[in-house]
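>>> Here is a sequence with its predicted model. Questions after.
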Amino acid sequence: MIVNFQGVKVTSDAGITLIAEIDRKLQITSRFAQCFQDYRQPNRNDHSIESLIKQRIRRFK
């Protein structure tokens, strides 16, 4: 998903808030995470594949 705001800058995180709300409603990140096979040892994982994807997406703001 690409969101492009052409209007006046209101806040630096406004776009992220919109994308996060869309993701919560449509569960895009959750469904995307299900596309990956996790070969890591379950007892040694601190973060799920979904949380890793969400973290990576937030870096691209």
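On my side now, so go ahead. Numbering: from 1, shown residues only.

>>> contacts, neighbours, all on C-alpha from now
Noted.

>>> number of nearby residues for Ile22?
Counted by other CA atoms under 10 Å, the residues lying close to Ile22 total 12.

>>> and what of Ile16?
15.

>>> Quick check: which element contains Arg24?
helix 14-26 (DSSP states H and E).

>>> adding another structure so you can compare the two:
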Amino acid sequence: MNRAPDLTAAAWRKSSYSDGGGTNCLEVADGHAGIVPVRDSKRPDGPILVFGASPWASFLEGVRDS
């Protein structure tokens, strides 16, 4: 059985690439073993995407390389 993580007390941080103007901001919650929760900072009560740590690392590598 695959249960959704409890993220009610998650400490969210904005991407260091955030433009600071309130648009296109991504937030992640650190400290969750094996997963990376991600949300849109403009919609903190909106949906949360949860990625595996390895696919997230691959994504970040691809972004850095582009």
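Structure received. Just so it is clear, the structure is predicted and the values come from calculations on it, not from any experiment.

>>> Could you quantify their similarity as a TM-score?
TM-score of the superposed chains, computed with TM-score structural alignment, normalised by the length of structure 1, equals 0.29; 29 aligned residues with a CA RMSD of 3.8 Å.

>>> For the helix holding Arg24 of structure 1, buried residues please.
Ala20 (16 or more other CA atoms under 10 Å).

>>> Who are the packing partners of the helix or strand encompassing Pro37 of structure 2?
For Pro37 of structure 2, the host element (DSSP H and E) is strand 35-40. Counting contacts by 3 or more CA pairs under 8 Å, 6 or more residues apart in numbering; DSSP states H and E, strand 35-40 of structure 2 packs against strand 26-29, strand 48-52, helix 53-65.

>>> what's the second one in contact with?
Taking contacts as CA atoms under 8 Å, 6 or more residues apart in numbering, the residues outside strand 48-52 of structure 2 that touch it are 34-40.

>>> Among those residues, pick out the one closest to Glu61 of structure 2, please.
Nearest to Glu61 of structure 2 out of the contacts of strand 48-52 of structure 2 is Val36 (CA to CA; 14.8 Å).
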